[in-house]
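Q: Below is the sequence, then the predicted model.
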Amino acid sequence: MVYASSKRLELPVALDAEKKLSYLRLARSENIGPIGFFHLIEKFKHPENALSRLKAQPIYKGRICSADEAQKEIDLHHANRYHLISYFEPEYPEYLRQLKDPPIFLSVCGRIELLKSSCFAVVGARNASQSAHTWIQQHIPFLKSSSQTITSGLARGVDTWAHEAALNADMPTIAVIAGGLGNIYPLENKTLYHRIAEQGAVISEDPLHLSPQAQLFPKRNRIISGLSWGILIIEAGIKSGALLSAKYALDQNRCIFVLPGHPLDSRSHGGNKLIKEGACLVETASDIKKEFPKSIPRMSFCAKEEEETDYLLSCSNTSSFLGIESQTSEHSDVLRLLLERISTVPTSIETLRKELKVSSICLQNMLVELELQGYIERYPGDAVVAVPQEGGSCVEAHCS
């Protein structure tokens, strides 16, 4: 239910500079992910209220972003002619606003109006075959007549070829990168990065100073699929990042398309498996065009009516910072059991709920508590992972 904040906020809104600065401070504070962010806004209504309460809470183990730090980031955006768009503003893409864990801020270099265009994602293997390259060159330009913006991740292989095919056909393209704007990865795509910035847009949810890191790529992938009404998988192995993007697309209620591959080619095993499971088989661009949506797909992530009531009651409980009675022994026991079930391997939140036999609201409140303490991180696809602590422990949190 924490996810359904958008339905209680009148969006979009025009933010004054002071409020936008406060939102940025909260979003950039340690251990505050998108779900925790909306939980705090839901409870305290204004970012300044949430920030002041965080400072006073022993449960919060992170560092709060200062006003000077946030203002410096805003100034850097202006100096580099980047746009910094918040979830609450009219320029924010409606498709992303439908996600369970939407990025709170997007940094944009290039044509900001493309965020509102009809986007179609193309992803696949970094070591893709020459036949994949040929197919992309021949067929992606045929989507131009339908006014599509090609979205991908600037990686080697399929991502690079998809961006290039779009640019060469004078089509708009968006590159979603891991790390802050200006941190180009791979470096061999430096020229392509700047071409996209001039003719399309490069976007990121990460602070400008953050360099590309392994844990940022899954988060990046959810934005690629989240921006788009559909996603085309070209040569994806069983354990590939492209297949992970397909999983996010499925969670996001997006259309999944697959270019089939040879059964003896391991690069095609993941994509062929998706076809068996119901993904749309693609031979030509016309197979994609006939599936164009008439409206933005809506996600069914809001809570049931009884959970909505429980959540509102928990938010109105001023005796507890997070809407939970964290001093009860029962809560402490459940929190310990929860921690024991979370490891450095992503664990489904729904699996945790079933194992612990607790309500969705109770579980989400406890997960927010652990996230604020720095013991877990959210993982795209409605999962969580444990954050190793000093001494190697992942499970000893403040449970009493």
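A: Yep, it's here. Numbering: from 1, shown residues only.
Q: For the rest of this, base every contact and every neighbour count on C-alpha atoms.
A: Noted.
Q: Could you look up the next helix or strand downstream of the helix or strand Leu167 falls within?
A: Assigned by DSSP states H and E, Leu167 belongs to helix 158-168. Downstream of helix 158-168, the next assigned helix or strand under DSSP H and E is strand 173-176.
Q: can you give me the helices for the stretch 151-300 of the chain?
A: 158-168, 190-199, 216-227, 241-251, 269-276, 285-289 (DSSP state H, counting those that start in this stretch).
Q: I should have written the stretch 301-400 of the chain there, sorry.
A: Using DSSP H, counting those that start in this stretch, helices in the stretch 301-400 of the chain cover 305-315, 329-340, 349-356, 360-373.
Q: now the last one, how far from the chain's geometric center?
A: Okay, so that is helix 360-373. Relative to the centre of its chain, helix 360-373 is centred 19 Å away, using CA atoms, centre = their mean, to the nearest Å.
Q: do the shortest one as well
A: Distance, stretch centre to chain centre, for helix 349-356: 22 Å (CA atoms, centre = their mean).
Q: packing partners for that helix?
A: Using 3 or more CA pairs under 8 Å, 6 or more residues apart in numbering; DSSP states H and E as the contact test, the elements touching helix 349-356 are helix 329-340.
Q: another structure for you, compare them:
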Amino acid sequence: MQDTDPTPESSQSDWTGWLRLAEVPGVGCVLGARLLAGFGSPAAIFAAPHADLAATCGAQLASAILAPPPPSTLALIERTRIWLATQGKHLLTLHHPAYPPLLREIYDPPLLLYAAGHVELLSAPMLAIVGSRNASRQGEANAQAFARAFSDAGLTIVSGLALGIDAAAHQAALCGSGSTVAVIGTGADIVYPARNHQLAHQIAETGCVVSEYPLGHPVLASNFPRRNRLISGMSRGVLVVEAAAQSGSLITARMAAEQGREVFAIPGSIHAPMSKGCHRLIREGAKLVESAADVLEELAPAVPAARGAGAEPAAELGGRLLAALGHEPVDGDTLALLSGLDAGALSAQLLTMELAGQLERLPGGLFQRVSR
């Protein structure tokens, strides 16, 4: 069942206890996990003597936990029940088998995750791609090319459904052989920003949209930095494509480092404001990335499939493109025809070779091989 957890006492309605616990003011992720570790389940927590609860969380909070749920919580339970009756909607508890395994390892994993889509993706190897909402055209092209390459290599791409880099990464991942997960900062029944409504629908159809916030939770600025810990927490690593000096993407990168995840950054022009954040990350120890292979090689020990999926095909594609390029400028359509590559694979490989200094992009959509 989509709304149960694997504990022995679980039943079809067991999620209501989890939701009730999560809605008690003062019971956050950390204390909630401590209570569950001590008592085993929400049902056991609500059945515990006041003195036993007070020993863990104090007398005042113990009283709040044991008090009858307020009308707002009862209304949320009913709203959630209706939402779960819709195809593809899931409520994953911290004990649920579909809960992202890496996310359980962080300091403050959510007690509940609202998920729309294919929850099996949450157990697959994931890589986060984040960056500026006000991305440059080159930044969006980079995000698309890298996301497509990683998707084809078997990784699920995680991002935050924001405009700019996030949206570009999600869209490209959907075009690859893998898929994508969007971690949002509102209730799972709200799409923000509205311009990404169609994209959110596509992700819910073939990927997964995830939120820790209850249904109906509005757009608040404070939601998004907190949301970022989930993006990094469920991923093997985080790639920052473009970021200004004060970008929220740097928060995600910092959280990734604190969680023991790999941090990658794409360098850019020293004159570009959107490169400042990436350059700062690289100075602080993030791995400089010039091609998708740079990331796949780092992740290979933890994600064995990435080695086989990414290494040899990339070399083969590079050889085919170099042969197709010759030594005269060639347009993209001609390269696609000569190489036999589709648009997504061609774009990804052209970017990889451009960053490696093997070709240069000329005005008019032309490409030329660089002689060494």
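A: Yes, it's here. Every value quoted in this text rests on a predicted model; they were computed, and no experiment measured them.
Q: Put one on top of the other, what's the TM-score?
A: For this chain pair, the superposition-based TM-score is 0.71 by TM-score structural alignment, normalised by the length of the second structure; 286 aligned residues with a CA RMSD of 2.4 Å.
Q: Specify, as a residue range, where the helix holding Leu167 of the first structure falls in the second structure.
A: Counting by TM-score structural alignment, helix 158-168 of the first structure falls onto residues 165-175 of the second structure.
Q: superposed on the first structure, where does that stretch end up, distance-wise?
A: Comparison of stretch 165-175 of the second structure with the first structure after fitting gives an average deviation of 0.9 Å (mean CA distance after the TM-score superposition for the first structure).
Q: what's next to that stretch, contact-wise?
A: Residues outside stretch 165-175 of the second structure that contact it (CA atoms under 8 Å, 6 or more residues apart in numbering): 129-133, 135, 139-141, 143-148, 150-151, 156-161, 179-182, 196, 199, 203, 206-207, 241-242, 344.
Q: Can I have the buried ones of those residues as a PyMOL selection?
A: Of those, the buried ones can be selected in PyMOL as follows, counting by 16 or more other CA atoms under 10 Å:
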select buried, resi 129+130+131+132+133+135+139+140+141+143+144+145+146+147+148+150+151+156+157+158+159+160+161+179+180+181+182+199+203+206+207+241+242+344
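Q: where exactly do the strands run in the first structure?
A: Along the first structure, counting by DSSP state E, strands occupy 83-86, 105-110, 118-124, 148-152, 173-176, 201-204, 230-234, 255-259, 280-281, 347-348, 376-379, 383-386.
Q: Can you lay out these as CSV showing distance to Leu96 of the first structure?
A: Formatted as CSV, the strands of the first structure follow (distance: least, CA to CA, whole Å):
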stretch, distance to Leu96 of the first structure
strand 83-86, 11
strand 105-110, 10
strand 118-124, 11
strand 148-152, 13
strand 173-176, 13
strand 201-204, 13
strand 230-234, 13
strand 255-259, 15
strand 280-281, 23
strand 347-348, 21
strand 376-379, 16
strand 383-386, 18
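Q: Out of these, which is closest to Ile223 of the first structure?
A: Closest approach to Ile223 of the first structure among the strands of the first structure (CA to CA): strand 173-176, 7.2 Å.
Q: about what we covered before: just the helices of the stretch 301-400 of the first structure: most buried one?
A: Of all those, helix 360-373 has the most neighbours on average by mean count of other CA atoms under 10 Å, namely a mean of 21.
Q: Now do that one: which elements does it pack against?
A: The contact analysis (3+ CA pairs under 8 Å, 6+ apart) places helix 360-373 of the first structure against helix 34-44, helix 305-315, strand 376-379.
Q: how about it, which residues of the second structure does it hit?
A: By TM-score structural alignment, helix 360-373 of the first structure lines up with nothing in the second structure.
Q: do the same with stretch 91-100 of the first structure
A: Aligned using TM-score structural alignment, stretch 91-100 of the first structure spans residues 98-107 in the second structure.
Q: Buried residues of that stretch, list them for me.
A: Residues 98-104, 106 are the ones in stretch 98-107 of the second structure that count as buried (16+ other CA under 10 Å).
Q: List of residues touching it?
A: Residues outside stretch 98-107 of the second structure that contact it (CA under 8 Å, 6+ apart) are 30, 92-94, 109, 113, 119-120, 122-123, 230, 233-235, 259.
Q: at 7 Å instead, please
A: 92-93, 109, 119-120, 122-123, 230, 233-234, 259 (CA atoms under 7 Å, 6 or more residues apart in numbering).
Q: Then stretch 58-77 of the first structure?
A: Against stretch 58-77 of the first structure from outside (CA under 7 Å, 6+ apart): 21, 24-26, 28-31, 54, 83-84, 372-374.
Q: Between those residues, identify the one with the most neighbours.
A: When neighbours are counted by other CA atoms under 10 Å, Leu26 leads the contacts of stretch 58-77 of the first structure with 27 neighbours.
Q: residue in the second structure matching that residue?
A: Using TM-score structural alignment, Leu26 of the first structure lines up with Leu21 in the second structure.
Q: Find the nearest non-adjacent residue to its match, please.
A: Counting by CA to CA, 6 or more residues apart in numbering, Leu21 of the second structure lies nearest to Pro42, which is 6.7 Å off, once chain neighbours are set aside.
Q: is it true that that neighbour touches Trp15?
A: No. Using CA atoms under 7 Å, Pro42 of the second structure is not in contact with Trp15, being 9.0 Å away.
Q: returning to that earlier point: the match of stretch 91-100 of the first structure: end-to-end distance?
A: Stretch 98-107 of the second structure has an end-to-end distance of 19 Å (CA to CA, to the nearest Å).
Q: now the helices and strands packed on helix 360-373 of the first structure as a markdown table including distance to Leu76 of the first structure?
A: Below are these laid out as a markdown table (distance: least, CA to CA, whole Å):
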| stretch | distance to Leu76 of the first structure |
| --- | --- |
| helix 34-44 | 23 |
| helix 305-315 | 36 |
| strand 376-379 | 28 |
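Q: Nearest to Cys362 of the first structure, out of these?
A: With CA to CA as the measure, helix 305-315 is the member of these nearest Cys362 of the first structure (8.7 Å).
Q: so the closest one aligns onto which residues of the second structure?
A: The aligned range for helix 305-315 of the first structure is empty, by TM-score structural alignment.
Q: hmm, back to that, distance between the match of stretch 91-100 of the first structure and the chain's centre?
A: Here stretch 98-107 of the second structure is found 13 Å from its chain centre; the criterion is CA atoms, centre = their mean.
Q: same check, this time on stretch 52-66 of the second structure
A: With CA atoms, centre = their mean, you get 35 Å for stretch 52-66 of the second structure.
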